[in-house]
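Student: Let me see the structure of the following:
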Amino acid sequence: MGHGAPKRRKFSPEFGDKAVEMVVVESRPIAEVTREIQVNEGTLGTWVNRYRQDHAGEEPL
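Tutor: Purely as a prediction, here's the structure:
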């Protein structure tokens, strides 16, 4: 063992965008999406919050 770094997967921006899209555009629960794509709920929640802040005031498409 012992590579020093905790086991954390790095996600591509495209992966994150797709995940956020599933929640925001398809109005799916975060818990459901996290099960499907195998990502931590806190991580996805952060991505979704960041997306909503970045797009605050815009009408959803």
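Student: make it CA atoms for all contacts and neighbour counts henceforth
Tutor: Will do.
Student: in which helix or strand would I find residue 23?
Tutor: helix 13-24 (DSSP states H and E).
Student: That helix - contacts with which helices or strands?
Tutor: helix 30-37, helix 41-54 (3 or more Cα pairs under 8 Å, 6 or more residues apart in numbering; DSSP states H and E).
Student: Please provide the structure for the following sequence as well, for comparison with the first:
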Amino acid sequence: MPKPYPREFRDDVVRVARSREPGVTIEQIATDFGVHPMTLTKWMRHAVIEEGAKPG
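Tutor: The predicted structure is shown next:
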């Protein structure tokens, strides 16, 4: 099982993905940070739930 990413790293990647420029894809950001695009998508979904913006 892969070692989990530190919380600070996940939060930083999600922050960058949320503030990305138009035309920049999740796949590009995930590749830049060395994570799988599906992993970043799950992190973003989890962040919305943690913020209380969506029930989880």
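Student: Tell me how the two chains score on TM-score.
Tutor: In this superposition the chains share a TM-score of 0.73, using TM-score structural alignment, normalised by the length of the second structure; 50 aligned residues with a Cα RMSD of 1.8 Å.
Student: follow-up on the earlier one: what angle do helix 41-54 and the helix holding residue 23 of the first structure make with each other?
Tutor: On the basis of axes from the mean of the first three to the mean of the last three Cα atoms, to 10 degrees, helix 13-24 of the first structure is oriented at 80 degrees to helix 41-54.
Student: Now do the buried residues in helix 13-24 of the first structure.
Tutor: 16, 19, 20, 22, 23, 24 (16 or more other Cα atoms under 10 Å).
Student: Ok, stretch 47-56 of the second structure next?
Tutor: For stretch 47-56 of the second structure, by 16+ other Cα under 10 Å, it's residue 47.
Student: Other residues contacting it?
Tutor: residue 14 (Cα atoms under 8 Å, 6 or more residues apart in numbering).
Student: Look at residue 36 of the second structure and say how many residues are nearby.
Tutor: Neighbour count for residue 36 of the second structure, taken as other Cα atoms under 10 Å: 13.
Student: ok, it touching residue 30?
Tutor: Yes - counting by Cα atoms under 8 Å, residue 30 is a contact partner of residue 36 of the second structure at 5.9 Å.
Student: what's the spacing between the helix holding residue 23 of the first structure and its chain's center?
Tutor: 6 Å (Cα atoms, centre = their mean, to the nearest Å).
Student: Specify the angle between it and helix 30-37 in degrees.
Tutor: 140 degrees.
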